[in-house]
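[1] model the following, please.
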Amino acid sequence: MPRIMCFDYGNKRTGIAVTDPLQMFATGLETIHPKDIIDYVKKYLLTEQVELFVVGEPKQTDGSPSQTAQNVKGFITILKKNFPSIPIAMMDERYTTKLAAAAIAQSGMKKAAHKDKYLIDTVAATIILQSYMEKKSLGF
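    I've put the predicted structure just below:
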C-alpha cells in the first residue's frame, strides 16, 4: 500500500512526515528549505510510492485563512505541477507548532531540542498527518 506524505509548509522551513506502508502510523522524515522540496520528493518517490499529499492549512483561531495561506497555495500549485498524478488534501494546522514544542519538551530531550525549529517543524508535520489519518478513519 502506498504512503501518505505530509508537509508543514513554511517560507523558511518545511517539515515533512509520511505514513508507514499500511497507513497506520505517521513518522517525521525531516525539515528542509522550501526550495529543496521538489527535488527531495522526486528522490523519495524513486524508492517509495505515495498516493496522497497532505498539506497543513494555516488558519487563524477563528478559522479564517492566516497570513501565510497564500504561500501555501503557491506551494500546492508547485506540487500539482510537478506531481500531477498525486492528489492533495488540506488539513487544519492550527496549534500544531505549539503541540510539537510541548511534545518535545515532555519527551525528556535536552533543552536545546526544545528550541530546535527544524525538529519542531518535523514533529508538527507528523501531528498534522496523524490528525488527517484519524479524521479519515472516522469517515470525515
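[2] only C-alpha atoms from now on, for both contacts and neighbour counts.
    Noted.
[3] show the contacting residues for residue 124.
    8, 15, 96, 97, 99, 100 (C-alpha atoms under 8 Å, 6 or more residues apart in numbering).
[4] same question for the strand or helix carrying it: list its buried residues.
    Using DSSP states H and E, the element containing residue 124 is helix 117-137. Going by neighbour count (16 or more other C-alpha atoms under 10 Å), the buried part of helix 117-137 is 118-133.
[5] kindly report the same for stretch 69-88.
    Within stretch 69-88, the residues scored as buried using 16+ other C-alpha under 10 Å are 69, 72, 75, 76, 79, 88.
[6] likewise stretch 28-45?
    Quick answer for stretch 28-45 (16+ other C-alpha under 10 Å): 28, 29, 30, 31, 32, 34, 37, 41.
[7] just to be sure, the fourth one is in a strand?
    So that's residue 31. Yes - per DSSP: H, G, I helix; E, B strand; the rest coil, residue 31 lies within a strand segment.
[8] now the closest residue to it other than its chain neighbours, what's its secondary structure?
    In space, and not counting its chain neighbours, residue 31 is closest to residue 15: 4.2 Å by C-alpha to C-alpha, 6 or more residues apart in numbering. With three-state DSSP as the basis, the three-state label of residue 15 is strand.
[9] any idea how far residue 15 lies from residue 70?
    Distance, residue 15 to residue 70, by C-alpha to C-alpha, to the nearest Å: 18 Å.
[10] same thing with residue 96?
    For residue 96, the distance to residue 70 equals 19 Å [C-alpha to C-alpha].
[11] run this one through as well so I can compare:
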Amino acid sequence: MAKIIAIDYGKKRTGLAISDPLNMIATGIGTVDTEKLIWSLKQVLKENEVDKILLGYPQNLNGTATDITAKVEKCHQQLQKVFPDKEIILCDERYTSKMAFQVMIDSGLKKKDRQNKALIDEISAKIILQGYLDFL
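    Below you'll find the predicted structure:
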C-alpha cells in the first residue's frame, strides 16, 4: 500500500510527515527550508511509494485567508505540476501549531526545547497527517 505525505508549509521552514505502509500511523520526518521543498519531496518520493500529498491549508477561524494562504495555494499549483501522478489534497490546518505545542508540553519537553520552531512544524505536519489517517 502506498504511503501518504503531509506538509505544514511555512514562510521559512516546512514540516514534513509520512505515513506507515498501512496508512495508520503518522511519523514526522523533519523540516526543510521552504525554498527546497520540491527538491526534498523528490528525494522522499525516490525512497518511498507515495500516492497522496496532503498540504496544510491555513485559514482564520472564520474561514478567511491568512497572510500565507496565497503562498500555500501557489505551492498547491506547483505540486500539481511537478507531481501530476500524485493526488494533492488541501487539508485544514487550523489549530495544528497550538496542538503541536501542547504535545510538546505533554511529552515533558523543557521550556527551551519547546521553543524549537522546527520541531513545532514537524509535529504540525504529523498532526495534519494523523487527522487524515484517522478518517480513512
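[12] mean deviation of the helix or strand where residue 91 of the second structure lies from the first structure?
    For residue 91 of the second structure, the host element (DSSP H and E) is strand 87-92. With mean C-alpha distance after the TM-score superposition for the first structure, strand 87-92 of the second structure departs from the first structure by a mean of 0.9 Å once superposed.
[13] immediately after that strand, which helix or strand?
    Next element after strand 87-92 of the second structure (DSSP H and E): helix 96-106.
[14] mean shift between that next one and the first structure?
    Compared with the first structure after fitting, helix 96-106 of the second structure has a mean deviation of 0.7 Å; criterion: mean C-alpha distance after the TM-score superposition for the first structure.
[15] helices or strands next to the helix or strand that that helix is followed by in the packing?
    Using DSSP H and E, the helix or strand that follows helix 96-106 of the second structure in sequence is helix 111-114. When contacts are defined as 3 or more C-alpha pairs under 8 Å, 6 or more residues apart in numbering; DSSP states H and E, helix 111-114 of the second structure packs onto helix 96-106.
[16] got the angle between the helix it packs on and helix 117-134?
    Helix 96-106 of the second structure runs at 110 degrees relative to helix 117-134, counting by axes from the mean of the first three to the mean of the last three C-alpha atoms, to 10 degrees.
[17] how far away is the equivalent of residue 26 of the second structure over in the first structure from residue 106 of the first structure?
    In the first structure, the residue paired with residue 26 of the second structure is residue 26, using TM-score structural alignment. Noted for residue 26 of the first structure: a distance of 19 Å to residue 106 of the first structure, by C-alpha to C-alpha.
[18] between these two, who's got more neighbours?
    Set residue 26 of the first structure next to residue 106 and count neighbours by other C-alpha atoms under 10 Å: residue 26 wins out with 24 against 10.
[19] identify the residues contacting the more buried one.
    Neighbours of residue 26 of the first structure in contact, by C-alpha under 8 Å, 6+ apart: 17, 18, 19, 20, 126, 127, 129, 130.
[20] contacts only, for the last one.
    Residues counted as contacts of residue 130 of the first structure (C-alpha under 8 Å, 6+ apart) are 25, 26.
[21] contact partners of stretch 111-119 of the second structure?
    By C-alpha under 8 Å, 6+ apart, stretch 111-119 of the second structure touches 13, 14, 15, 30, 31, 101, 104, 105, 120.
[22] follow-up on the earlier one: check the burial of the residue nearest to residue 31 of the first structure by counting its neighbours.
    Neighbours around residue 15 of the first structure, by other C-alpha under 10 Å: 28.
[23] from memory it sits against residue 27, does it?
    No - with contact defined as C-alpha atoms under 8 Å, residue 15 of the first structure does not count as touching residue 27 (11.1 Å).
[24] what is the orientation angle of the strand holding residue 91 of the second structure with helix 117-134?
    For strand 87-92 of the second structure against helix 117-134, the angle by the same axes, to 10 degrees is 110 degrees.
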